[in-house]
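**Student:** Sequence plus the predicted model coming up.
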Amino acid sequence: MRHIWEHGDKRIDRTGVGTRSIFGTMLRFDLGDDRIPLLTTKRVFWKAAVREMLWFLTGHTNIRPLLQQGVRIWSDWPLAKYRQKSGEDISQEDFEKRIVEDEAFAANWGDLGPVYGKQWVDWPTYEYGADGKYTKGPGINQVAEVVESLKANPGSRRHIIEGWNVAELDRMALPPCHKTYQFHVAGEGDDARLNCLLYQRSCDVALGLPFNLVGAAVLTRMMAAQTGLRPGELVWSGGDTHLYLNHTELVEEQLVREPAGTPRLSLLRTPPTIFDYRFEDFEVRDYEPQGILRAPVAV
């Protein structure tokens, strides 16, 4: 964060807010001994990050299930769309309340398009028929396929979950930022460890990165449990890695704080499939963060 703030290029971005940005970065975290990359220099709402990851795995693309659990992190995009299309200057609280209480309203205004989970568990396919026309084929569950490939062929270099479906980007509320997950098995037998490399094409370091690290760690832990492997290393790689210019207060406050403690994440059970986890299966302990730091989301 300090390096970006002091040395990053000042750039005009899609949102119009402006950023300081560097390109091509890497962070590495050991997930052994239940460690989790959970920032202590500010409070990270890890429960929301876990709920979001479980929502991705359902393949759902509507924010209603998230809001029903009190997770508001995806509201900004459909809210902006509703305000633009309807002309109604509705508050975020009232918009979210309508999404939760009115199923028809949620169906019309709460969907994000084919983001993340849709691509992960139902990547669309098309079949070329004898009549010379293409018809929709069965969706591909990338997550399930990677679980099976890790079991059957751990040495493969194709354990990849991809969210960047070029054909559907224009239908998404926001094209995937954390777009590619690649898994790698190191060692053999009882020492075999599951590593994960997450490539993030665009990273809001102040707000997005803390969430993304928790989500990637949780996904890696679930994948390891489902494949009988020990948790290994989480490698995070960023493309355009940036801080928004209107995050000055957050950045400067966070940079004077000192990290403390080693948070741990426990998985309390291993369900039959990776799609059967519940929020109650996750426990974070030894997490004593400093105070909440807030900043506006650039939409």
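**Tutor:** Sure, I can see it. What you see is a predicted model, and the numbers here were worked out from it, not measured in a lab.
**Student:** hey, let's count contacts and neighbours off CA atoms from now on
**Tutor:** Will do.
**Student:** Just say helix, strand or coil for the spatially most central residue of the chain.
**Tutor:** For the chain, Asn212 is the residue whose C-alpha lies nearest the centre (C-alpha atoms, centre = their mean; 4.8 Å). Asn212 falls in the helix class when you classify it by DSSP: H, G, I helix; E, B strand; the rest coil.
**Student:** In addition, the following structure is provided for comparison:
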Amino acid sequence: MKAYLDLVRSIFEQGAWQDNRTGVRTLSLPGACLRFDLRQGFPAVTTKRLAFKAAMGELVGFLRAADSAADFRALGCRVWDQNANENRAWLDSPWRDGPDDLGPVYGVQWRQWPAYKLLPADAAARIEAAQARGYRVVGPVQDGGAPHVLLYKAVDQLRACLDALIHDPGSRRILFHGWNWAQIEEMALPPCHLLYQFLANPATRELSLCLYIRSNDVGLGTPFNLAEGAALTHLVARLTGYEPRWFTYFIGDAHIYETHVDMLREQLDREPLPAPRLHLSDRIPAYADTGRYEPEWLERLEPADFVLEGYRHHPPLTAPMAV
């Protein structure tokens, strides 16, 4: 994958050394962008072996709103073990609920974003309108000395995106994100890949994704996140009647950990191989073929439903994850 290697070169050539919370220095570059035409293949790194099954396990965990490292392990993904059980700040946090707990990370925000409304008790029309949109009354509260009503619902952002692709595909508001300021302190790790915007072209029946990542570990995280974002685009396209097209990957802080330098320099010496293809299991319904909208498949997926075909790669390379 040439674009990935070009990013690595740019960081080596233009990045600056910085200290950070992990204690492992990074060579950091502010602002980076990768762009892939998904018609030309799947953006899997080929200069080392991509842990594709683990990446798909993590994606499925996100889709299921997993909040425990044990949930991810059951799906074949162990990348959350250290953040759950070895991060000193999280181990000391009053929000941690025992071994393997992660708090309301990623998928919890994607699928169960906690939404509240505090309305005056006499605002009957507003309360009724909120209830019509799925809010339920939690109870009466006093605010500023006046009686109010607190209402709550869990917002399924991802499902709302699929609904919009079916009913309002020309919208430029089809997005979801995971940066919930009210719950950041309750998470083992705040979201890095945090904003996903779907852009549909109803005329060509093509679906594109723009993904913004605030902070990206280019050695270990970028290959994982590229695979997950591209696979999600394929999946959402299948469920809503589109063909996957452009995948644009924006990074705020693109960095290489000092402990990853040797691994990445070795990759730069390797020739990238042709991109593989992604095959989605035939059991996942294609809206374009059936005409039936079945968003419940977001919860039915298994990691084995995602298969890389024709994936050729160089030998594996490993490096420690900074926590």
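**Tutor:** Alright, I've got the coordinates. If you're wondering where the values come from, they're calculated on a predicted model, not measured in any experiment.
**Student:** Pull the contacting residues for the residue nearest to the centre of structure 1.
**Tutor:** Shown in contact with Asn212 of structure 1 (C-alpha atoms under 8 Å, 6 or more residues apart in numbering): 49, 178.
**Student:** Likewise for Ala217 of structure 1?
**Tutor:** 31, 36-37, 234.
**Student:** now the helices for the stretch 51-200 of structure 1?
**Tutor:** Ranges of helices within the stretch 51-200 of structure 1 are 64-68, 76-86, 92-101, 103-109, 117-122, 142-152, based on DSSP state H, counting those that start in this stretch.
**Student:** From the chain's centroid, how far away is the fourth one?
**Tutor:** Computed by C-alpha atoms, centre = their mean, to the nearest Å, the separation of helix 103-109 of structure 1 from the middle of its chain amounts to 24 Å.
**Student:** which residues touch that helix?
**Tutor:** Here helix 103-109 of structure 1 has contacts from 62-64, 78-79, 82, 98-100, using C-alpha under 8 Å, 6+ apart.
**Student:** still on that earlier bit, the residue nearest to the centre of structure 1 matches what in structure 2?
**Tutor:** Asn212 of structure 1 maps onto Asn225 of structure 2 when the alignment is built from TM-score structural alignment.
**Student:** One more: Pro37 of structure 1?
**Tutor:** That one, Pro37 of structure 1, aligns with Pro43 by TM-score structural alignment.
**Student:** got it, and Glu283 of structure 1?
**Tutor:** Aligned against structure 2 by TM-score structural alignment, Glu283 of structure 1 finds its counterpart in Val307.
**Student:** a helix runs through its match, doesn't it?
**Tutor:** No: judged by three-state DSSP, Val307 of structure 2 forms no part of a helix; its state is strand.
**Student:** State the distance from the alignment partner in structure 2 of Arg201 of structure 1 to Ala129 of structure 2.
**Tutor:** Residue mapping for Arg201 of structure 1 onto structure 2 gives Arg214, with TM-score structural alignment as the criterion. From Arg214 of structure 2 over to Ala129 of structure 2 the distance is 35 Å, taken as C-alpha to C-alpha, to the nearest Å.
**Student:** for stretch 170-189 of structure 2, how far is the first residue from the last?
**Tutor:** 34 Å.
**Student:** That stretch corresponds to what range in structure 1?
**Tutor:** Counting by TM-score structural alignment, stretch 170-189 of structure 2 pairs with residues 155-174 of structure 1.
**Student:** Name the surrounding residues that touch the matching stretch.
**Tutor:** 77-78, 112-116, 119-120, 142-143, 146, 149-150, 175-176, 178-185.
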